[in-house]
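*Asks:* my questions are about this predicted structure, shown below with the sequence.
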Amino acid sequence: MRFASASLVVLATFTASVFAQNTKPLPYMNPALSTQQRVDDLVSRMTLDEKVSQMVNASPAIPRLGIPAYDWWSEGLHGIARSGYATMFPQAIGMAATWNAPMLGQIGTTISTEARAKYNEAIRHDIHSIYYGLTIWSPNINIFRDPRWGRGQETYGEDPYLTGQLGVSFVKGLQGTDPNYFKVIATPKHFAVHSGPESTRHSANVEPTQHDLWDTYLPAFRAAVTEGHADSIMCAYNAVDHSPACANEELLQHILRDDWKFKGFVTSDCGAIDDFYMSTAHHLFPDAESASAAGVKAGTDTSCVSTYLALTDAVKKGLVAEADIDLSVKRLFMARYQLGLFDSPAKVVYDAIPFSVVNSPAHQELALEVARQSMVLLKNDESMLPLRAGIKTIAVVGPNAATLAAIEGNYNAIPLNPVLPVDGIVAEFKGAKVLYAQGSPYADGVALPVPRTILHPDKNSTVEGLKGEYFATNSFEGKPVLTRIDKQIDFDWNSAKPTPEIPADAFAVRWTGTIAMPDAGKYDFSLQIPECRPCHEEERFAVYFDEKPVAGFAPASAEYQPSGTPHFTLTIPDTKRHNIRVEYLHKAPLFNAGITLEWSPKESALQKDAVAAAQKADVVLAFVGLSPLLEGEEMPIHVEGFAGGDRTDIQLPAAQQQMLEAVAATGKPLVVVLMNGSALAVNWANEHANAILEAWYPGQAGARAIAETLDGKNNPGGRLPVTFYASLDQLPAFDNYAMANRTYRYFKGAPLYGFGYGLSYTTFAYSNLKLSTNTLHAGDSLTVEADIKNTGTRAGDEVAELYLLPPQTTVSPIQELNGFQRLHLAPGESRHVSFTLDPRTLSQVDEKGTRAVSAGSYVVFVGGSQPTPQTISAQFSITGTEELPR
């Protein structure tokens, strides 16, 4: 059944009243007029207060004009986030590791389809909330210049060309192909020159050289606007050349609108306008009125959070003209009209997308294929992988083997029935016995979920986990609608139903069973609730140990009322099974739900269990790395190796390193599976492990993709989108934005694993490199062709990488990626590839930031990695010079 779009729900009553008075439809309601005419008419009818009200992310309804409420803030980095179940793809850095631009388009198309489906369903229920709109604040196309940045996981890596190509494809997939309406509107971010540190992002001033600005920091944004036609941009927190990015006329007016002809709207990052005047941030303006005026005059059209409500007073004080307000409001309503929100559903094909497409079988299959293609094989001594047939016992150890966060990443969709890595191994290797041990914490002092191995439904059961009873109201009265065994308490139910039988906004869950510690002594526990800052007044949870209450959270009348997330310590005298009960009551419409029971165990006890499992096994699979609870956006964490969301070291944390060495000492073959959002200096593993597989934060199908890769059903073909350095000693200071000695383009040292690196279970050979000409004039294009053959015995994917070595100047990159194609080849199959290098691809940026095609001698390389002495290459020359537009 078709249903009305958002505006028509509100407009219906308004329209009826218009016709009741026998008046003509107002111009802004007349689809026969141009969109610009309709927008101009609508804005002309709005009061100053009404216009200003539309310039914050949570824009209220204006009933007298038939304008419904709309929230501009929705997330779709690797799946529609924070609005119930949706297809969850690998984290963006994992998507980038596929080196498959067309696939990024498919992902964008899937995400926008689910966004429309969720929007249509929300409007059907009169929901106009945050995270249910059609303006998607993705992709993050900042350049991942330093592996310490916690948000680098959200990006497509360190290379401007790779980032630009993937970003364009993703943006196009999001915005759709309809000639009249956007499917959704993409919002590339954070414009510009933004990549940490998180601790200073609100106050930092970055002064890039003109070369670095135009050579590294702006090309992907330019591509997203001029090629991808993104209709929105998010400006960054930091200042650029002493002007906050969201009040930076050079960025927002001269470059974005004048040079790149951007016609869409600009949104601020959340709280970025406040940073203009806050004493702890840029502190360049005295108050919200002057800060807001500066943002609008520079070209920031809407603020995330309510700061722009100060614009009414700013106009009255003469700080900004009402005409400037009109310009921003018109841009915002152009977007809403172009989304079809004020037109008949009969005209807007996307209004017919049903909710049933969300996480459909086709979308699930795409998530699996993306996860498969994201796998990067870093080491494989003596063909350790695929694991040989007939393995009887597999030890699965490590903190990432059974942690939900490790498959999710950040800014994630909510996965339905998520499968954790250890369970993926169990499902794939059906003929083997799988022994699981948590092995180590992520780092000393960092909590992680209480493992299934110490939980049982009762004192005599051999089953792992606790009995979960699910109630359809936020009380434990009556009978549960579902009873099951949950292997651990580690759930993400953000605006989602824990089970189909109960509502998302009000439910209760009670887990009961036993817990047995590995050793007697004191243990620290905690309960984590997603985004519980603060908890809703009706959000309650409690823990009982041997029937005695030990922790909880409830309204003020309740007995247990610690502030924030509860932490509690238990002194347990033995290793016997003790009764445990955890109760969780949730009541909050459209608010986050979920719960994780965590502990901070003794490292020695966990390591002992991992060694015991390894001693009994034929092979050890160690799931180690990082966690989005350690690396991410401005996080309140400060432990060894991590600070505020960023990293202070790139080594594998000591606790995990010690576990690896301990299990390796058993003499059993060791396969390391890395799960992380940024590069790790795994030097010891590179020297001692038999194989290393990089799996990133791999999404809802990641566990299966990992298992299929380990057993050979999936032949890994992913490539690193970032450099894996050997140590921090190889890098400049984190807060130094100069690109000298950063990324593969300027790094002069020897990395642990290079950008573009990745192994396969088969082999490939390149031949017959041909150029369309050996001499071309500046401004002409060059065609490069080559043949690729699978010379091995397995079918597999190869990524053909084209690198250009330009004439060297004092600021030239050592080499740069200028083309790539991912191909699937059967054993013995050959394929012909062709690359077209246009003038911009052949150009360089000089010290002054001028981009031009320059005369000189060039070398082009085509192969499966960065150039080596064995890579096929050809020389050509360019005559003349041609300067290119900014």
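*Replies:* Perfect, I can see it now.
*Asks:* please make it C-alpha for all contacts and neighbour counts, starting now.
*Replies:* Noted.
*Asks:* tell me the secondary structure at Gly340.
*Replies:* For Gly340, the secondary-structure state derived from DSSP: H, G, I helix; E, B strand; the rest coil is coil.
*Asks:* go ahead and confirm it touches Met334.
*Replies:* No: if you go by Cα atoms under 8 Å, Gly340 and Met334 don't touch, sitting 9.9 Å apart.
*Asks:* higher neighbour count, those two?
*Replies:* A count of neighbours by other Cα atoms under 10 Å puts Gly340 above the other of Gly340 and Met334, at 24 against 20.
*Asks:* after the helix ranked longest in the chain, next one along is what?
*Replies:* The helix that spans the most residues within the chain, counting by DSSP state H, is helix 101-124. As assigned by DSSP states H and E, the chain's next helix or strand after helix 101-124 is strand 135-136.
*Asks:* what's the burial count for Ser383?
*Replies:* The number of residues packed near Ser383 is 12, by other Cα under 10 Å.
*Asks:* can you list contacts of stretch 709-718?
*Replies:* Outside of stretch 709-718, the residues that reach it under the criterion Cα atoms under 8 Å, 6 or more residues apart in numbering are 97-99, 372-377, 385-388, 428-429, 705, 708, 758-761, 795-799.
*Asks:* for the longest helix of the chain, which positions count as buried?
*Replies:* The neighbour-count criterion (16 or more other Cα atoms under 10 Å) identifies 101-123 as the buried residues of helix 101-124.
*Asks:* counting contacts, what elements does it pack onto?
*Replies:* Packed against helix 101-124, as judged by 3 or more Cα pairs under 8 Å, 6 or more residues apart in numbering; DSSP states H and E, are the following elements: helix 160-175, helix 361-374.
*Asks:* can I get those helices in TSV with distance to Thr209 and mean neighbour count?
*Replies:* Formatted as TSV, the entries for the helices and strands packed on helix 101-124 read as follows, by distance: least, Cα to Cα, whole Å; neighbours: other Cα atoms under 10 Å:
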stretch	distance to Thr209	mean neighbour count
helix 160-175	16	26
helix 361-374	34	22
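*Asks:* state the distance from Pro288 to Ala294.
*Replies:* I think there's a mix-up here, since residue 288 is Ala and not Pro. Counting by Cα to Cα, to the nearest Å, the gap from Ala288 to Ala294 is 10 Å.
*Asks:* hold the first one in mind and look at this next one:
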Amino acid sequence: MKMIAGRRAALTQESALKDTTTMVGSVYDDAVRAVRAGELTADEAANQLIDLMTDGEILGLLDGDSPRLLLPLIPILLDRVPFVAGAVARLGIPGIRFSDGGRGVVIGASTAFPVTIARAATWDPSLEERVGIAIGVETRARGANYSASVCVNLLRHPGWGRAQECYGEDPVLTGRMGSALTRGVRMHVMACVKHFALNSMENERFEVDVAVDEHSLHEVYLPHFKAVVDAGADSVMSSYNRVRGEYMDVNRALLTDVLRHEWGFSGFVTSDWVFGTHDAVVSLEAGMDVEMPLRLLRARELPAALRDRGLARATVLQSARRILRTCVQHAATREPAAPTRGVIASPAHRALAHEVATESIVLLKNEAVGAAPLLPLAPATRHLAVIGRLAARANLGDHGSSRVRPPSTVSPLQGLREALPNVRITTTNGRNERRAASLAAAAETAIVVVGLDQHDEGESVVTGGVDVGVLGREFRSGPLRRVLIGLAHLASRFVRGGDRSSLNLRPSDERLIHAVIAANPRTVVVLISGSAILTETWRDRVPALLLAWYGGMEGGRALASVLTGSEDPGGRLPFVLPTDVAHLPFFDSAAKSVVYDDQWGQRRLDAMGHTPAFPFGFGLGYTTIEHRLLHHTFDNTGGHADVLVTNTGDRKGSTVVQIYAADVSLRRPVAQLLGFRKVTLQPGAENSVRIGLDAGPTLQRDPTTRCWSSRAGEWALLASQHSPVSWENAVHVRRTKGLIDEAGTSAGQQA
């Protein structure tokens, strides 16, 4: 305590002289050193810092430091410098120094990893934690201390434009992968999880009102957020949308009652940017601590509200304390010296990007053409035709706030040329279907690369439904407001991204596939996208089909390694691929209100009795792997399952063993993922693996007591390599009537 208190006299004199220069060996640095040495708690350090601050400096913690005039420059500055909030130069407080980073650091030329949903397809939390470490260290090397890299919004419908930024449709998979990224990022910078909550449509994200019942809210759309909070997330970003009629920045029921009181979150909450704050005072009282990234509503309204007692001083100090406590605690537990910029896009990070891309690629079909499956490509191949408008492009994903600009990229065509230097490769973009068919017919094998890009899906940077009143009083009514909203609506028709208008490929891509397959039956189709693509009009004619996502800067090399067989395709679907869009929840990208229930994705198909094109968790490899459930323990706190996994093929390969539960008393049991583990085995090898189980999907929450108990039903458990189609060989777990459980058997196997 003496380390901070000893500076009081000097600071008092400096304040009198209105000196705003940064002190060498600042008070903030002393506070961090005291916490690191165990002389102060982070709470005590935060309180002492607040005691030394003026009211203006304290209020300055609660919004961004940049003036509102910088609003048009945000897209330009976002990839150049960290955005700062709450810096106090007089005390050496660095503030929150923000960088986005869902697939890599957006500042400068940084490592571009595969998009989040591609990394979800790896089903490998340990690999995702390594990605988090790399993103964290590059973030800090760019001068930031805070990364909004963890997006865990659930994929309710694949038409969502920002599906590529999430971990798919399942709460358990999302929670485990998001927690892993959080642990990795936090090794170097503060980790922010977003967008809290129920944000899963893009075009009307500023206005849409989500109605949701208690069951769906707490048992479907929030568990993965809680998992990431439990993993140590330092901060939460609130979403733009409304939930039950209230914008999220003023939604006390979620920001305080659930997030803080029920879950025990002690970090700070920031708004989504610019249009995510609707009331300066009410948002602070509701639990939203920082308005990002500019001096907008709060800079104009909080000083007078505090002076006139329309805002309680205790409310201001509560948020100030959360912010400073979190920043000090984080700084005290990290190495003082920042890494050099040599870590950015380093060989090690490029190698990691390649590994992740390889592990994410999902092999959906691999039928025999002649004596053997079409993939991997035969070693004797001498002539390939690589066709499609995306074959020669470095297609990294949308061009919104998560865009990464790596120092180099590798397209599928370049990757294949590097991997097969002695093979003749002919290519065309496919616009001329006759030429494409001619090239395909002349080659031994044709590879068609089609799919989506930033024009088809992504963040909608300009959207019509924004509250321009945050820009100032002159925009709250009158001609300026009407003109600006009109311009926004007009611009929204021409910008990239947004929600998808169709789950099919472009008609030109579908025509190209038909033309090529008619010319050469040895055709491989590679899909590039950020979520599901319907394949029904052409899937049955194609012998080999892969989903390669937006694969990052090394995506082309990773794809080549899978096609040639130097690596096994390691990906498994993080969502279901249906045969018909009607099997999914209704999706209206222009909706102003929507109802979210517990019927979505694979669960909806299960409940309705629809067979998918490819089920949740599905993916093929180049070997054959079998598994057998040995024994398990499971109750309302979770448990584990031991599974014997055997590689019965003739080459090294991997699988993802998945444990599901379902109420088998239902006519159509609905599979609930409880746990999973990725396993890699040499040919002929076997291994017993233990898989941790999450009881959450089998529990229900009492909205009155907020207590969790067993969900009624006859619950059974099954080990599988994708979402099960049959429960005949499942192991009985428990029979629940009301709150009374009857224990089931503890051993068994899946056929």
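*Replies:* Okay, I see it. Because the structure is a prediction, the values reported are computed rather than measured.
*Asks:* in strands, which of the contacts of stretch 709-718 of structure 1 fall?
*Replies:* For the contacts of stretch 709-718 of structure 1, the ones inside strands are 376-377, 796-799, with DSSP state E as the criterion.
*Asks:* and of those, the nearest to Asn683 of structure 1?
*Replies:* Checking those against Asn683 of structure 1 by Cα to Cα gives Leu377 as the nearest, at 15.3 Å.
*Asks:* what does the closest one align to in structure 2?
*Replies:* Using TM-score structural alignment, the partner of Leu377 of structure 1 in structure 2 is Leu363.
*Asks:* isn't that match right up against Phe614?
*Replies:* No: shown here, Leu363 of structure 2 and Phe614 do not form a contact pair, counting by Cα under 8 Å, at 10.8 Å.
*Asks:* and Met635 of structure 1, what is it in contact with?
*Replies:* With contacts defined as Cα under 8 Å, 6+ apart, the neighbours of Met635 of structure 1 are 643-645.
*Asks:* element containing Arg97 of structure 2, please.
*Replies:* Secondary structure here is read from DSSP H and E; on that basis Arg97 of structure 2 sits in strand 96-100.
*Asks:* all helices for the stretch 301-450 of structure 1, in order.
*Replies:* In order along the chain, the stretch 301-450 of structure 1 carries the following helices (DSSP state H, counting those that start in this stretch): 311-316, 322-338, 361-374, 405-408, 421-428.
*Asks:* the fourth one vs structure 2, mean deviation?
*Replies:* Same thing as helix 405-408 of structure 1. Compared with structure 2 after fitting, helix 405-408 of structure 1 deviates on average by 5.2 Å (mean Cα distance after the TM-score superposition for structure 1).
*Asks:* give me the contact list for that helix.
*Replies:* Contacts of helix 405-408 of structure 1 (Cα under 8 Å, 6+ apart): 88, 90-91, 400, 420, 626-629, 675-676, 697-700, 702-703.
*Asks:* quick one, what contacts the residue nearest to Ala743 of structure 2 when sequence neighbours are not counted?
*Replies:* With sequence-adjacent residues excluded and distances taken as Cα to Cα, 6 or more residues apart in numbering, Ala743 of structure 2 is closest to Arg734, at 4.8 Å. Arg734 of structure 2 makes contact with 714-716, 741-744, according to Cα under 8 Å, 6+ apart.
*Asks:* Arg734 of structure 2: which element?
*Replies:* Judged by DSSP H and E, Arg734 of structure 2 forms part of strand 731-737.
*Asks:* average gap between that strand and structure 1?
*Replies:* If you overlay the two and look at strand 731-737 of structure 2, the average distance to its match in structure 1 is 3.8 Å (mean Cα distance after the TM-score superposition for structure 1).
*Asks:* now render the helices of the stretch 301-450 of structure 1 as CSV, adding distance to Ala685 of structure 1.
*Replies:* Conversion of the helices of the stretch 301-450 of structure 1 to CSV gives the following (distance: least, Cα to Cα, whole Å):
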stretch, distance to Ala685 of structure 1
helix 311-316, 57
helix 322-338, 51
helix 361-374, 21
helix 405-408, 20
helix 421-428, 20
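*Asks:* which stretch among those helices comes nearest Arg822 of structure 1?
*Replies:* helix 361-374 (9.8 Å).
*Asks:* which residue is nearest the middle of structure 1?
*Replies:* A centroid search over structure 1 (Cα atoms, centre = their mean) returns Glu154, at 3.9 Å, as the residue closest to the centre.
*Asks:* which one in structure 2 is aligned with that one?
*Replies:* With TM-score structural alignment as the matching criterion, the partner of Glu154 of structure 1 in structure 2 is Glu165.
*Asks:* one more: Pro399 of structure 1?
*Replies:* With TM-score structural alignment as the criterion, Pro399 of structure 1 matches Arg389.
*Asks:* what's the local residue count around its match?
*Replies:* Around Arg389 of structure 2 there are 16 residues (other Cα under 10 Å).
*Asks:* same thing with the one 3 residues further on?
*Replies:* The local packing of Ala392 of structure 2 (other Cα under 10 Å) involves 20 other residues.
*Asks:* can you pull the contacts of it?
*Replies:* For Ala392 of structure 2, the residues meeting the contact criterion (Cα under 8 Å, 6+ apart) are 411-414, 429.
*Asks:* Ser34 of structure 1: neighbouring residues, count only.
*Replies:* Under the neighbour criterion other Cα under 10 Å, Ser34 of structure 1 is assigned a count of 12.
*Asks:* could you check how far the aligned partner of it in structure 2 is from Ala231 of structure 2?
*Replies:* Correspondence of Ser34 of structure 1 to structure 2, assessed by TM-score structural alignment: Thr41. In this structure, Thr41 of structure 2 and Ala231 of structure 2 are separated by 21 Å, where distance is defined by Cα to Cα.
*Asks:* thanks a lot, catch you later.
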